[in-house]
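Peer 1: mind looking at a prediction? Sequence and model below.
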Amino acid sequence: MRLVIARCQVDYAGRLTAHLPMAPRLLLVKADGSVSVHADDRAYKPLNWMSPPCRLTEEPGVWTVRNKADETLVITIEEVLHDSSHELGVDPGLVKDGVEAHLQELLAAHPDTFGEGWTLVRREYMTAVGPVDLLCRDAAGGHVAVEVKRRGEIDGVEQLTRYLELMNRDPLLAPVQGVFAAQQIKPQARTLATDRGIRCVTVDYDALRGMQRDDLLLF
């Protein structure tokens, strides 16, 4: 990965045009060929970028990035304040935190959490775009893909949607329903899941672990 901090202006030409006036910015060039331009705000979101496959051509004071669609990102550099490269190696990928991993393990041991007569077929059922946390059968014998999160957000619903699209192409599995299970599910994620026919289940982690609640309940 290459990190360049420079005073620069940026001009994009393609499906539309965009211009960033001269200012200090971070230019990020990744090993996958992508080039992105960042300001000191907006969290992780770049001001402008070019996704791979693309080609970076460097000339004195000017970077030109061009992709297969012939879109261009021209970065005019007035002054370079920092320029360094770092070899990050192969990323091991996202590892679930202890609570989320244990939650998946508990739900695998207790598939009847989702309904009477449910059984587990397999944990980490592999698809072409990654493993589904749990593959189950409901009481009627139908396949159900279950995505387990500690906190349910829109990204998790999108992830499960991709799994379902692939699994429903397999005649040995289809039709496959989806369940989005989490300790907390954000309203936006619940709305999106419902719109896509995915059932949401809020899971009580402590109850699954067999722990009694400290607070007093009226009912």
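Peer 2: Arrived safely, thanks for sending.
Peer 1: make it CA atoms for all contacts and neighbour counts henceforth
Peer 2: OK.
Peer 1: name the element the nearest residue to residue 130 once chain neighbours are set aside belongs to?
Peer 2: Sequence neighbours aside, residue 163 is the residue nearest to residue 130 in space, at 7.8 Å (criterion: CA to CA, 6 or more residues apart in numbering). Taking DSSP states H and E as the criterion, the element that holds residue 163 is helix 154-167.
Peer 1: tell me what that helix is packed against?
Peer 2: strand 119-127, strand 130-137, strand 143-152, strand 176-185, helix 187-195 (3 or more CA pairs under 8 Å, 6 or more residues apart in numbering; DSSP states H and E).
Peer 1: which residues touch the shortest one?
Peer 2: The set of residues external to strand 130-137 that reach it, using CA atoms under 8 Å, 6 or more residues apart in numbering, is 104, 108, 111, 118-126, 143-148, 160, 163.
Peer 1: picking that back up, relative to residue 84, which of the helices and strands packed on helix 154-167 is closest?
Peer 2: Closest approach to residue 84 among the helices and strands packed on helix 154-167 (CA to CA): strand 130-137, 33.5 Å.
Peer 1: can you give me the buried ones in that closest one?
Peer 2: Neighbour-count burial for strand 130-137 flags 132-137 (criterion: 16 or more other CA atoms under 10 Å).
Peer 1: and what of stretch 158-172?
Peer 2: Buried residues in stretch 158-172, defined by neighbour count with 16+ other CA under 10 Å: 160-161, 163-164, 167.
Peer 1: okay if I get the residues you listed as JSON lines plus distance to residue 59?
Peer 2: Rendered in JSON lines, the data for these read as follows (distance: CA to CA, whole Å):
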{"residue": "160", "distance to residue 59": "44"}
{"residue": "161", "distance to residue 59": "44"}
{"residue": "163", "distance to residue 59": "44"}
{"residue": "164", "distance to residue 59": "47"}
{"residue": "167", "distance to residue 59": "48"}
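Peer 1: who are the contact partners of residue 33?
Peer 2: Going by CA under 8 Å, 6+ apart, residue 33 touches 51-56.
Peer 1: second one coming, line it up with the first:
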Amino acid sequence: MRLVIARCQVDYVGRLTAHLPMAPRLLLVKADGSVSVHADDRAYKPLNWMSPPCWLEERPGVWTVRNKADESLIITIDEVLHDSSHTLGVDPGLVKDGVEARLQELLAAHPGALGEGYTLVRREYMTAIGPVDLLCRDGDGRSVAVEVKRRGEIDGVEQLTRYLELMNRDPLLSPVAGVFAAQQIKPQARTLAEDRGIRCVVLDYDELRGAESDDLRLF
């Protein structure tokens, strides 16, 4: 990765035109060839960028970045304040939230928490649009797709719905029921899930890992 801080102006020429007047900015050149222009705000979002595949041509005072669509990002540099390169290596990728990943692991070890007679078929059952957290069978031997979340929201229900639509086309699995399992489930998500025939299960993390709950109990 190359980091360049420079006073520059930026002109984009392609399906439309855009202009950034002269100002100090961060120019970020990644190993994949992408070039992005950042200001000292807007969090991660660049002011302008060119995604790979693209090619950077450097001449004194001018960078020209082109892609296959014949679009150009022209960066005119007045003054370079910093220029450094760093090798980051291969990134291991995003790791799921620890509690969510642990919930999935615990449910795989104790599928009975989802219902009487439940057994695990496979964790991370792969479909054409991504992996279902758990594929189980209920007490009657029917297939059940389980989506596990720390906090159950509408997006999670939509995700499980897409998995179910796809899995129910497979005659070896069909009919496939759905279970939406989370430590907390928002009322809107529960309403949507139940409307689509998806059963909701609220999980007790402490109970699953064999610890005593902090809740006060009469018995």
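Peer 2: That came through, no problem. For clarity, every value in this text was computed on a predicted model and none was experimentally measured.
Peer 1: quick one: the strand or helix carrying residue 3 of the first structure to the second structure mean distance?
Peer 2: In the assignment (DSSP H and E), residue 3 of the first structure maps to strand 2-13. Superposing on the second structure and averaging over aligned pairs (mean CA distance after the TM-score superposition for the first structure), strand 2-13 of the first structure comes out at 1.5 Å.
Peer 1: how far does that strand sit from its chain's centre?
Peer 2: 27 Å (CA atoms, centre = their mean, to the nearest Å).
Peer 1: what lies in contact with that strand?
Peer 2: So strand 2-13 of the first structure is contacted by 17-30, 71-86 (CA under 8 Å, 6+ apart).
Peer 1: buried ones among those residues?
Peer 2: Among the contacts of strand 2-13 of the first structure, those classed as buried by 16+ other CA under 10 Å are 24-30, 71-78.
Peer 1: quick check: the farthest pair among the residues you listed?
Peer 2: The widest separation within those (CA to CA) is 23.7 Å, between 24 and 71.
Peer 1: which non-adjacent residue is nearest residue 138 of the first structure?
Peer 2: Once flanking residues are discounted, residue 138 of the first structure sits nearest to residue 118: 4.4 Å by CA to CA, 6+ apart.
Peer 1: with residue 106 of the second structure instead?
Peer 2: If the residues on either side of it in the chain are set aside, residue 106 of the second structure comes closest to residue 208, at 6.4 Å by CA to CA, 6+ apart.
Peer 1: from one end of stretch 48-67 of the second structure to the other, what's the distance?
Peer 2: 14 Å (CA to CA, to the nearest Å).
Peer 1: I should have written stretch 106-122 of the second structure there, sorry.
Peer 2: One end of stretch 106-122 of the second structure sits 13 Å from the other (CA to CA).
Peer 1: mind checking the SS state of the most centrally placed residue in the second structure?
Peer 2: Nearest to the mean C-alpha position of the second structure, by CA atoms, centre = their mean, lies residue 94 at 8.0 Å. Classification of residue 94 of the second structure using DSSP: H, G, I helix; E, B strand; the rest coil returns coil.
Peer 1: roughly how far does residue 111 of the first structure sit from residue 124 of the first structure?
Peer 2: The gap separating residue 111 of the first structure from residue 124 of the first structure is 14 Å, by CA to CA.
Peer 1: neighbour count winner among the two?
Peer 2: Neighbours were counted for residue 111 of the first structure and for residue 124 using other CA atoms under 10 Å; residue 111 has more, 20 against 14.
Peer 1: what about that one, distance to residue 181 of the first structure?
Peer 2: From residue 111 of the first structure over to residue 181 of the first structure the distance is 12 Å, taken as CA to CA.
Peer 1: got it, and residue 128 of the first structure?
Peer 2: As judged by CA to CA, residue 128 of the first structure and residue 181 of the first structure stand 22 Å apart.
Peer 1: can you check residue 144 of the first structure too?
Peer 2: 12 Å.
Peer 1: SS state for residue 107 of the first structure?
Peer 2: Assignment for residue 107 of the first structure (three-state DSSP): helix.
Peer 1: for it, give me its contacts.
Peer 2: 113, 208.
Peer 1: figure out the helix or strand that residue 87 of the second structure lives in.
Peer 2: Following DSSP H and E, there is no helix or strand that holds residue 87 of the second structure.
Peer 1: give the closest residue to the counterpart of it in the first structure in space, chain neighbours not counted.
Peer 2: Counting by TM-score structural alignment, residue 87 of the second structure corresponds to residue 87 in the first structure. Nearest residue to residue 87 of the first structure, sequence neighbours excluded (CA to CA, 6+ apart): residue 1, at 6.2 Å.
Peer 1: who's in contact with that neighbour?
Peer 2: Here residue 1 of the first structure is in contact with 28-31, 85-88 (CA under 8 Å, 6+ apart).
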